[in-house]
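**Q** pasted the sequence and its predicted model underneath.
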Amino acid sequence: MEPADYAELATLFAGTIRQHGPEHYTPAQVEAWAAGAHHSHFVQELAFSHGWVAWHGEQRVGFVTLDDSGHLGLLYVAAGKVRGGIGQALLEQAMLQARELGMSRLEVEASVFSLGLFLKLGFTLIGVERVERGGVAFERHRLERLL
């Protein structure tokens, strides 16, 4: 992941949320979540984490971030490419790199939409928490995986 990727990744992030979020979330939740692409925290997550981008030809089709503490911050796949194996490949790459960096444990907060993928790849649910984005409440799932 390079700084030149950030604007396209923000567009991918918001587009995926707006297209697939309504399957599980209210319109207010979808818009509050998608608006995160325009917050400084989004760029900070990209800039200060290890990150990998999946490409299809010249198009960015997914990305994942991992910080030095073993926290997976972002895992998103382009709206038209969801459920095609890209998210799994990105997550497997992040797990491989985490091992190479000497990490023994990963943690993540997952939406309802991505929960199944994390469980499929051996993550364990350790709790559900309530958070707010733009004044809108969400539930998210806390998971961990030993490496």
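**A** Received it, and whenever you're ready, just let me know what you need.
**Q** all contacts plus neighbour counts: C-alpha atoms, from now on.
**A** Will do.
**Q** neighbours around Phe63, how many?
**A** When neighbours are counted by other Cα atoms under 10 Å, Phe63 registers 25.
**Q** helix, strand or coil: sort out it for me.
**A** What DSSP: H, G, I helix; E, B strand; the rest coil gives for Phe63 is strand.
**Q** list the residues that contact it.
**A** Listed by Cα atoms under 8 Å, 6 or more residues apart in numbering, the contact set of Phe63 reads Leu9, Gly51, Trp52, Val53, Ala54, Leu74, Leu75, Tyr76, Val77, Gly87, Leu90.
**Q** counting neighbours, which of those comes out on top?
**A** Neighbour max across the contacts of Phe63 (other Cα under 10 Å) = Val77, 27 neighbours.
**Q** tell me the spacing between that one and Val64.
**A** To Val64, Val77 is 9 Å away according to Cα to Cα, to the nearest Å.
**Q** same question, Glu92
**A** Distance from Glu92 to Val64, by Cα to Cα: 10 Å.
**Q** what about versus this one:
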Amino acid sequence: MKQSDRSQDLREYINSQIAIRLFEERDAEQIALLFHDTVREINIRDYSSNQVRAWAPDNIYFRDWVKMCSSRFTYIAYDMGIIIGFGELEANGHIDCFYCHKNYQGCGVGKQIYRVIETKAVELSLNRLFVEVSITAKPFFQRMGFSIVQKQEVTCRGESFVNYVMEKSL
């Protein structure tokens, strides 16, 4: 069996097993770890070690995950009880955190989370979605139909980062 056939089979299996639901308080630790590990192991491709350590500090609770995830529409993708991705939609159309587990990159998890977010945005009668994305996430959001509004430099915990403001009309 060719590698591409195995990859397609894995994507189809994962897509058939994934369930998506709204955030629950019990999800906070898994989400914090998923965020940390994804930034440290995936985003390192596009950012320096210092940048990823500033972005995802050693203290995974640098952010009050329960408070933040509960204050917006946070969708959790999970497979057999393990959280494999999450995305946050604010009521104004801003997508905040959007991450897929480091072991589930390129398997369609993000696409499924995005579809749920877009469906919710339409239910809320929003006319656009907007997001600030990393260099790493830019191609994904372009595939989802987002356009680059501007490239920008932001600072986080003393480190400067390039990211992109993107938007999509609904």
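**A** Looks like it arrived, so ask away. What you see is a predicted model, and the numbers here were worked out from it, not measured in a lab.
**Q** rewinding a little: and Glu92 and Val64 of structure 1? Which one has more around it.
**A** When Glu92 of structure 1 and Val64 are compared for neighbours, Val64 comes out ahead with 23 against 13, by other Cα under 10 Å.
**Q** which residue ranges of structure 2 form strands?
**A** When assigned using DSSP state E, the strands of structure 2 occupy the ranges 19-22, 73-79, 82-89, 94-100, 128-134, 147-156, 159-169.
**Q** tell me which of those is the most buried.
**A** Most buried of the strands of structure 2, by mean neighbour count (mean count of other Cα atoms under 10 Å): strand 82-89, with a mean of 24.
**Q** name all residues that make contact with the aligned partner of Leu12 of structure 1 in structure 2.
**A** Matched by TM-score structural alignment, Leu12 of structure 1 corresponds to Leu34 in structure 2. By Cα under 8 Å, 6+ apart, the contact list for Leu34 of structure 2 reads Ile83, Ile84, Gly85, Tyr99, Cys100, His101, Lys102.
**Q** how about the first one: what's its closest non-neighbour residue?
**A** This points to Ile83 of structure 2. Closest residue to Ile83 of structure 2 apart from its sequence neighbours, by Cα to Cα, 6 or more residues apart in numbering: Ala77 at 5.8 Å.
**Q** what's that neighbour aligned with over in structure 1?
**A** When structure 1 is aligned by TM-score structural alignment, Ala77 of structure 2 is paired with Ala54.
**Q** Gly110 of structure 2 too?
**A** Mapped onto structure 1 by TM-score structural alignment, Gly110 of structure 2 lines up with Gly87.
**Q** which residues touch its match?
**A** Contacts of Gly87 of structure 1 (Cα under 8 Å, 6+ apart): Gly62, Phe63, Leu75, Tyr76, Val77, Leu117.
**Q** mind checking how far it is from Thr26 of structure 1?
**A** Going from Gly87 of structure 1 to Thr26 of structure 1 by Cα to Cα gives 23 Å.
**Q** residue in structure 2 paired with Val112 of structure 1?
**A** Using TM-score structural alignment, the equivalent of Val112 of structure 1 in structure 2 is Ile135.
**Q** good, wrapping up.
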